[in-house]
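> Give me coordinates for this.
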Amino acid sequence: MPAYPGSSVDVFVQVTNNGETARRVRVEFVDNGPFTLDSSVDGVRTLETLPGQQSFLIKYRVRVSQSADPGTNYIKVRYSPEGTDNVQTSLLPIQIFSSTVGLNLQDIKLEPETFVPGGVGRISFTIENLAPLSIKDGTVTLDLSELAIAPVGSTNQQRFTNMQSGEERQFTFRLSPSPDMAPGIYKVPAYINFSDQQGNSFARSEYIGIRIGAKPDVSITLDDTKLTTKTKTGDVIIRVTNKGIGEIKFVNLVLGNSESYDLLSGSQERYVGNIDSDDYKTARVTLEATADNVEIPVTVTYMDALNTPYSQQLTLQMKLRKENGGGSSTIIIVVVLLVVIVGAYLLLRKRK
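Purely as a prediction, here's the structure:
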């Protein structure tokens, strides 16, 4: 029966008499290395009679130290027949297996690859029994106590039973991050606790990394301008608005060439910086319109909270508004002339 650090295992010692009948054969288990007996257990066994060419099995319940090194280790047994000083010692090999490789967590899949706050995603993985013996029962638990993530449709723990050596089992958890959970990469502890057919308990832990975030929602619009069909040189304000749930970083604008304007403010590039969720920033450019309908090609690049790069290309449309061009003063002059004409007419009628 395989032994594991921190477990107890039944060890059977076979005593064989290759000579004549022996009486009161004393067999003693001696604590050695990682192998010990409980202090309440007597390690001495006495065989009253052991006939020649016969064997006898002695059973010991042996404890394996938690700090035992995996590999071949040895228990020590001393034995001697009555009435002789011929005490002999034997070292018997026992294989200790690492409990950390008893079960292997593998084939982790996230659907979707990035969980959206307020949405539902799935974590799936496979557990394989690498131990040379079957597992009686066990549990797989995702520790969500420190995370704003809740299980959906079940608890955060699943059980399994009777898992044979070499067998694989698949586990799936549906999880929902809180709607206000900040984007980022989070570690979810996965605890696997199991016991073998002898009742020995084992535990191991793993971490599963999940990405929390959402695709950015960014709009680029014209915020303000003083340009008109008469005043064709001036500033244009471009607004970048972050309508998504997470911060966008390193926002940069590049204006493209167009036959409808000439850029007067130097470089075609404007660095905007970081923009929080539900916020905006602006960039100012000075240009001269060469047409009444101005088209401004713009390329905006940025990164989300997980440093995923994005790029958008669009063309801003701007129709120059018309000025009155002196029309109001002309109306005033016409009104004054009408008043003068009417006054003169009334004066002439009065004199008549």
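
> contacts and neighbour counts: CA atoms only from here.
OK.

> Run through the helices of the chain in chain order.
For the chain, helices defined by DSSP state H occupy the ranges 327-351.

> what residue lies at the spatial centre of it?
In the chain, the C-alpha nearest the mean C-alpha coordinate belongs to residue 210, at 1.6 Å (C-alpha atoms, centre = their mean).

> Now do the same contact list for residue 46.
Residues near residue 46 by C-alpha atoms under 8 Å, 6 or more residues apart in numbering: 24-27.

> let's see this one next to it:
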Amino acid sequence: MKKSLFIAAFTILILISISGLSLADYGTTASIAVSVAKYEPFPAEAGQYVDVWFKVENLGSGDSGNVTLQLLPKFPFSLESDDAVKSTGPISSGSTPLIKYHIKIDEKATAGDNILQIRYRPNSFAPWTTQDVDIFIQAHDAVLAVSQISSEDMIPGKTQNLSLSLENMADTYLRDVAVTLDFSASTLPFATIDSVNEKRTSGIAPKEKQDVLFGIITFPDATSGVYKIPVALKYSDITNKTYNRTYLLGLVVNSAPDFKMDLQKYDVMTEGSTGTLTASVSNTGPGAIKFMTMDLLPSAAYEVIGEDSIYLGNLNPDDYQTGAIKKHVNKGALSGGKTVPLNIALKYRDGLNNEYSKNTTLDMRVYTPSEISAYGLGPSGSSYTIIYVLIAIAVIYYVYRRYFRRKKST
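Prediction:
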């Protein structure tokens, strides 16, 4: 029994001695260093793959054991098909074998240097050494977008501000940003005023916004409508890669209809009489007025004879249309005054077919019989005399004809 214990203890001491000798030999004669030899593509791109070659170098004077490397991928890096653990075998002094990893980069990776972690050990008995290496990543596509447009409807002949909000959608800094509005097309009724059509900014941080402001005048003869304006963006990322993008910006030209309404003419009327009035509508604004209708609304002061609605149609700027309505003025319509209010409803559209309606009142003069006589608005005394003379001549002619006919017959 004692002999067996002695043999076992002796065997353990021999194994410990051999192991200690090996550790001492590797620890003192081999010195392993791991670094990145290269990676492709450079710079690496978010959402793509990158091949990384690690250089395993024995800086010591003796051979190493079986060197083991283990990649420790964390966001934004991952291994999809490659093995994390790889071995080089023993490395002689001064040798530098390369170990390659095929690594996937997440599409949401932050642009710039990202840490890739690897650990290694010179033999199976040595502790692990962890190494951090930098892999430079650029955004897969550095997008600078026009995220917001601040502008009211453009009014012909008026200067207004147009504000564009530029948003850096990428995870990298974008610099040397230039914004250009292209008004070169002859169909575009715009021009920049008090400023050039290009604005510049030194740079925009990731996920940040920056506004650029343009002063724009719309030509006085511009017609209502939606106009597409090319907006060109030019910028660079931190790797000096230049991007050119073109967007289409929609500007609306329109103005609220403006017009003047008058009574152009009307018959001289008294209470209890019937006559015709003609109203005119003049387009005094810069935009067109379309599909206008005019309705004479009911009132206790008058009755509409026949149609109470008139279609005036389209009115171009500085154009006018008229409409005639026949009406009867009721007894007591004046109520001590001298005018009768005509209640009129107008319906119409602007150049972009936006609907409008407006109620207005026009005052029509109604006269008393004494005013008509005093102002000479009715038939005058001389007019009556002429009428009487004509009647007398007609009577005399009639009597004369009958007299001579009788005389001939006898």
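
> Would you give the TM-score for this superposition?
Superposed pair, TM-score by TM-score structural alignment, normalised by the length of structure 1: 0.65. Supporting alignment: 266 aligned residues with a C-alpha RMSD of 3.5 Å.

> Are any of the contacts of residue 46 of structure 1 buried, and if so which?
Neighbour counting over those (16 or more other C-alpha atoms under 10 Å) leaves 25-27 as the buried ones.

> so which of those comes closest to residue 248 of structure 1?
residue 27 (75.6 Å; C-alpha to C-alpha).

> Tally up the residues packed near residue 210 of structure 2, please.
Residue 210 of structure 2: 15 surrounding residues under other C-alpha atoms under 10 Å.

> What sits closest to it if chain neighbours are left out?
In this structure, residue 210 of structure 2 finds its nearest non-sequential neighbour in residue 166, 5.2 Å apart by C-alpha to C-alpha, 6 or more residues apart in numbering.

> Map that neighbour onto structure 1.
Correspondence of residue 166 of structure 2 to structure 1, assessed by TM-score structural alignment: residue 127.

> Distance check, that match against residue 179 of structure 1.
Noted for residue 127 of structure 1: a distance of 31 Å to residue 179 of structure 1, by C-alpha to C-alpha, to the nearest Å.

> ditto for residue 198 of structure 1
To residue 179 of structure 1, residue 198 of structure 1 is 46 Å away according to C-alpha to C-alpha.

> what's the answer for residue 98 of structure 1, then?
For residue 98 of structure 1, the distance to residue 179 of structure 1 equals 42 Å [C-alpha to C-alpha].

> Check residue 18 of structure 1 too.
Taking C-alpha to C-alpha, one finds residue 18 of structure 1 at 78 Å from residue 179 of structure 1.

> Please apply the same query to residue 334 of structure 1.
Relative to residue 179 of structure 1, and taking C-alpha to C-alpha, residue 334 of structure 1 is found at 66 Å.

> hang on, the earlier thing: the match of residue 166 of structure 2 contacts residue 166, doesn't it?
No: counting by C-alpha atoms under 8 Å, residue 127 of structure 1 sits too far from residue 166 to count as a contact (10.0 Å).

> coming back round to it: neighbour-wise, which of residue 127 and residue 179 of structure 1 wins?
A count of neighbours by other C-alpha under 10 Å puts residue 127 above the other of residue 127 of structure 1 and residue 179, at 18 against 13.

> Pull the contacting residues for the more buried one.
So residue 127 of structure 1 contacts 103-106, 168-171 (C-alpha under 8 Å, 6+ apart).

> which residues does the counterpart of the residue nearest to the centre of structure 1 in structure 2 contact?
In structure 2, residue 210 of structure 1 lines up with residue 251, judged by TM-score structural alignment. Neighbouring residues of residue 251 of structure 2 by C-alpha under 8 Å, 6+ apart: 153-154, 226-229.

> repeat that with 7 Å
226-228 (C-alpha atoms under 7 Å, 6 or more residues apart in numbering).

> Also residue 252 of structure 2?
So residue 252 of structure 2 contacts 153-154, 225-227 (C-alpha under 7 Å, 6+ apart).
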